[in-house]
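Participant: next input, structure requested:
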Amino acid sequence: IGYGAGHGLERDYESLLAKAEGEPHWPALAPDDILFVSYTSGTTGVPKGVMLPQQSSVNCIVHSLSHFGFGPDDVWSVPGSSAWVLVMCYVLGLGNGMTTIVPDGGFNLPAYLRDIERFRVTVGFMVPTVLHRAITEIRANQDYDLSSLRMMVYGSSPATPKLIRDARATFKGIKLLQIYGMTETAAGWISYLTDADHEHALREEIELLKSVGRISMSYDCSIRDEAGQPVPIGQSGEIWLRGNTMMKGYRNLPEATAEAMPDGWLRTNDIGRLDERGYLYLLDRQKFLIITGAVKVFPTTVEAILVEHPAVEEVAVVGVPHTEWGEAVVAVVVRKPSHSDVTGQALIDFCHGRLSRPETPKHVVFVDELPKTSNAKLKKGELKKWLSGGAVP
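Facilitator: Got it, this is the predicted structure:
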């Protein structure tokens, strides 16, 4: 219960105190007891209920505050529903007493930007899809006062180097922090690409922007092959994690839990690689990997090139069954209104010399918008199903 002078809640609070008999009767809780169940996004299939224990959530709060560099005077704003694991972002203030802005109603980008002004937000958070929209909005309407912001945090899905460059140019003087996390780790952030990393990348090592940073102190990370064996540094494979913010398992899915958590490790279903300095590069979700003519193609690699074309507003790349190649690389594109006449062949030609022949899309399909989950992640499984049903000639 919150109360304060002039808000008319003082008497209600006092009456509750008068009715209370002694100390509240807190339930006996063990660190391994379930705090809440959060469902996954369902981008690769049916959402699964992730059982998150008390201690995992406590550890997530402590480690997040440390890595983010939050202080008690910060004002933290996260525009999103609290009906999934993002709720952990709304309780970070339990660890340091900072102010947290909790949104009301459905998400509206201009309203969120105005709230930054109104509440003098110091640190904001956006998923890449929202970040892209925010950049467009700010460039079109430059009267937003974002002077209180000291840092913008982004993550939860892949961000292209172009998006990061645009964010740096738009949010002038504001630090950038990229994070990589998942529901199965209680929204514990697995890796961080710091503002210093952004500066270094933009100054002399642009390829570093394809990284999601270095692994948090909370986790061990191992890159493994299909047999579950570690691979050499620099080689790609599935990302396996071990740490103290892990889920207890999937609700009512013992077989899926056993498959996902062998020997105390978490199999993330994400494909990545580690370089010799410890930077983690996300290549794609394992289920989105395209095998065309026996060659592995990572959709995010193709998307990062296509989004550089001036006509492309958004793009999603998926594999569609093909009689000769096994799968064909197909790009689903939302065109910018100012470039509505661009052709699929023009985009394919743009990829020549920038991508290998297997990576270059065989087809381009134009749509008005891409399907997304409630937390703004692409529904690639839905796209793949639609395209496989005859949307591709």
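
Participant: from here on, just use CA atoms for contacts and neighbour counts.
Facilitator: Will do.

Participant: from residue 36, how far off is residue 381?
Facilitator: Separation of residue 381 from residue 36 (CA to CA, to the nearest Å): 27 Å.

Participant: who has more neighbours out of those two?
Facilitator: residue 381 (18 against 15; other CA atoms under 10 Å).

Participant: can you map out the helices along the stretch 51-200 of the chain?
Facilitator: Assigned by DSSP state H, counting those that start in this stretch, the stretch 51-200 of the chain shows helices spanning 54-68, 87-90, 109-119, 128-140, 161-170, 195-204.

Participant: whoops, I mixed them up, the stretch 251-393 of the chain
Facilitator: Using DSSP H, counting those that start in this stretch, helices in the stretch 251-393 of the chain cover 254-260, 299-306, 344-351, 380-386.

Participant: among those helices, which is the most enclosed?
Facilitator: By mean neighbour count, with neighbours taken as mean count of other CA atoms under 10 Å, helix 299-306 ranks first of these at a mean of 21.

Participant: what's it packed up against?
Facilitator: Applying 3 or more CA pairs under 8 Å, 6 or more residues apart in numbering; DSSP states H and E, one finds that helix 299-306 contacts strand 279-285, strand 312-322, helix 344-351.

Participant: so which of the ones you listed is nearest residue 167?
Facilitator: Closest of these to residue 167 is strand 312-322, at 15.0 Å (criterion: CA to CA).

Participant: and that closest one, which residues are buried?
Facilitator: Going by neighbour count (16 or more other CA atoms under 10 Å), the buried part of strand 312-322 is 312-321.

Participant: how many other residues sit next to residue 267?
Facilitator: Look at residue 267: counted by other CA under 10 Å, it has 20 neighbours.

Participant: I meant to write residue 25 there.
Facilitator: Residue 25: 7 neighbours (other CA under 10 Å).

Participant: do the one 5 residues further on as well
Facilitator: The local packing count at residue 30 equals 10, with neighbours defined by other CA under 10 Å.

Participant: before we move on, what about the one 3 residues further on?
Facilitator: Residue 33 has 15 neighbouring residues, counting by other CA under 10 Å.

Participant: same thing with residue 325?
Facilitator: Using other CA under 10 Å, residue 325 is surrounded by 15 other residues.

Participant: next, the structure of the following sequence, for comparison with the previous one:
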Amino acid sequence: MSAFFQRLFALERGDCLIEAARTTGYADLRARVDAMEALLLRCAVAPDAVVALVCEETTATLMLLLALLRRGNIAVPLPADGRETRAERLTEACADWLFTRADEAGLQRLTPRDKPSLIKDLQETGQAGLIVFSSGTGGKVKAALHRFDRLVDRYGDKPIGDKPIGDKPIGDKPIGDKPIGDKPIGDKLIGDRTNQRPGLRTPAFLKLDHIGGLDTLFRLLHGGGTLILGCPRTPEAVCRLIETHRVTLLPTTATFLNMILISRADRNHDLSSLRLIAYGSEPMPPALLEQARRRLPNVRFLQKYGLTELGVLETRPGDTDSTWFQITGRTQFKIVDGVLWLKRNDTMLGYLNAPNPFDADGWYNTGDLVERRDGLLRIKGRSNRIINVAGEKVNPFEVESVLREIPNVSDALVWGKKSAVTGWIVAATLELQQQEDRRELQQRVAEFCRHRLEPYKVPLLIHIAREGLMGDRLKKTGSVAR
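Facilitator: Purely as a prediction, here's the structure:
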């Protein structure tokens, strides 16, 4: 049994999972996983089979996932709302079996294509694997194969957190001075069960078919924390859940944090238990972070950084008042032409449906534009979103940050539209707090931006969003922009 599961099953106190009114304690966890492993044996699922499971946010689904990983299967988490892409993903993953729900009635035998050498090589080692799909925002959805032990070994013997939350006042020693994973918040030693401390309490906000959601699950279990399932992804519901379950950690995105502040849902609920907001998946506008700090003065904010190909990295904030952060741990980085490149020894084994993205020396081009200052980094957006206006480069994130300061604008997404004169022009889709005439809005935008941006950066075309700009991965998406 791997070190991860040895540690997990050594925990004896505290709640592990909360689903509606049902709670699963750490003392019951091993028996629940054993029951799922018995189900796999009854159904003749081989220990090295590739098994896909639809990730409904239920205790049974998570027990099935843990059982698959403990016995050495290659697990393929699939989105619960992704039925239209399911067949394609099952083919790409070479899945032998599919669980549409976590019981015998939900199990289907599949006929996979010939497995690539990456899967065969992993099967020969007897190690468990995970196939995680990228979001596809940069083009084709890619299937990344990870070795499970390499993903979770980065947590070491020190689970999520800095020091136990609540031991000292928030102003005494700030949470987040050291990266998540730097000091224990769970039990100090596996064998010292009497020293087990209460872990973090967090909702399953990021979806469990996503590398960020999986990292939240595994880090939390490793640290003896509590995961609250079935979290509706609306500002009011999330704030209500924080109050009800005394949540201490909220993993989220800049887009969703903005929605909370605009809706004022934080004013309607008691969020005093909340100690840490870990945000990632997209750049954080400095003005938004400043506003969030004012509204939630007792909460620490931590920039997280993760990739489907590399997993979620260890980070620490640069200071308490900025969007700068430091990549720590075993990650090397370099910046080439303003783009961040990363290197680790525990990355994915490779893509199943695309060429190897690592160069000859093991470096990975993230495609993220960054600034560097005294060893700290700040994300400026994606290199593939740069708009070329008559030879001038426009970073959409810069323009979006300005547009968000315009009265009545809740959020903005900037994109390029082809032009016969300049090649491209800057266009923007705006989410408004209250509806207004588009022509009047266009004039207000032009006047506001005239004092803040160079002329070629000012949007010449304005669309008003019919729906919110947030996509299914809880960040802004270009698919709803036009």
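
Participant: TM between them?
Facilitator: In this superposition the chains share a TM-score of 0.77, using TM-score structural alignment, normalised by the length of structure 1; 346 aligned residues with a CA RMSD of 3.4 Å.

Participant: sorry, back to before: mind putting the buried residues of strand 312-322 of structure 1 into CSV with distance to residue 112 of structure 1?
Facilitator: Output for those, formatted as CSV (distance: CA to CA, whole Å):
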residue, distance to residue 112 of structure 1
312, 25
313, 22
314, 22
315, 25
316, 26
317, 30
318, 32
319, 36
320, 38
321, 41
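
Participant: which of those sit farthest apart?
Facilitator: Farthest pair in the buried residues of strand 312-322 of structure 1, by CA to CA: 313 and 321, 25.9 Å.

Participant: need the contact list for the residue nearest the centre of structure 2.
Facilitator: Centre of structure 2 computed as the mean C-alpha position; nearest residue by CA atoms, centre = their mean is residue 212, 3.0 Å away. If you count contacts by CA atoms under 8 Å, 6 or more residues apart in numbering, residue 212 of structure 2 has them with 206, 306, 311-312.

Participant: for residue 443 of structure 2, same thing?
Facilitator: No contacts exist for residue 443 of structure 2 under CA under 8 Å, 6+ apart.

Participant: that one matches what in structure 1?
Facilitator: Applying TM-score structural alignment, one finds that residue 443 of structure 2 aligns to residue 345 in structure 1.

Participant: and that match, how close does it get to residue 114 of structure 1?
Facilitator: Distance, residue 345 of structure 1 to residue 114 of structure 1, by CA to CA: 41 Å.

Participant: right, so of the helices of the stretch 251-393 of structure 1, which gets closest to residue 360 of structure 1?
Facilitator: Smallest distance to residue 360 of structure 1 across those (CA to CA): 6.0 Å, for helix 344-351.

Participant: how much does the closest one stray from structure 2?
Facilitator: On superposition with structure 2, the mean distance recorded for helix 344-351 of structure 1 (mean CA distance after the TM-score superposition for structure 1) is 1.2 Å.

Participant: tell me the angle of that helix relative to strand 312-322?
Facilitator: Counting by axes from the mean of the first three to the mean of the last three CA atoms, to 10 degrees, helix 344-351 of structure 1 lies at 100 degrees to strand 312-322.

Participant: so stretch 137-148 of structure 2 corresponds to what in structure 1?
Facilitator: On structure 1, the counterpart of stretch 137-148 of structure 2 by TM-score structural alignment is residues 43-54.

Participant: quote the end-to-end distance of the matching stretch.
Facilitator: One end of stretch 43-54 of structure 1 sits 26 Å from the other (CA to CA).

Participant: for that stretch, buried residues please.
Facilitator: Here stretch 43-54 of structure 1 shows 43-44, 48-54 as buried, counting by 16+ other CA under 10 Å.

Participant: you'd agree residue 203 of structure 2 is up against residue 232?
Facilitator: No - using CA atoms under 8 Å, residue 203 of structure 2 is not in contact with residue 232, being 9.7 Å away.

Participant: so which of those two has more stuff around it?
Facilitator: Shown here are residue 203 of structure 2 and residue 232; by other CA under 10 Å, residue 203 has more neighbours (25 against 13).

Participant: against residue 345 of structure 2, how distant is the more buried one?
Facilitator: 30 Å.

Participant: what's the answer for residue 327 of structure 2, then?
Facilitator: Distance from residue 327 of structure 2 to residue 345 of structure 2, by CA to CA: 15 Å.

Participant: cool, and residue 406 of structure 2?
Facilitator: Spatial separation of residue 406 of structure 2 from residue 345 of structure 2 under the definition CA to CA is 45 Å.

Participant: map residue 317 of structure 1 across to structure 2 for me.
Facilitator: Aligned by TM-score structural alignment, residue 317 of structure 1 pairs with residue 414 of structure 2.

Participant: could you find the closest non-adjacent residue to its match?
Facilitator: Nearest non-adjacent residue to residue 414 of structure 2, counting by CA to CA, 6 or more residues apart in numbering: residue 428, 4.3 Å away.

Participant: now do residue 159 of structure 1
Facilitator: residue 128 (5.7 Å).

Participant: which residues touch stretch 75-82 of structure 1?
Facilitator: Counting by CA under 8 Å, 6+ apart, 86-87, 89-90, 98-103, 107, 112, 116, 119-126, 375 sit against stretch 75-82 of structure 1.

Participant: could you list the buried residues of that stretch?
Facilitator: Of the residues in stretch 75-82 of structure 1, 75-81 count as buried by neighbour count, 16+ other CA under 10 Å.
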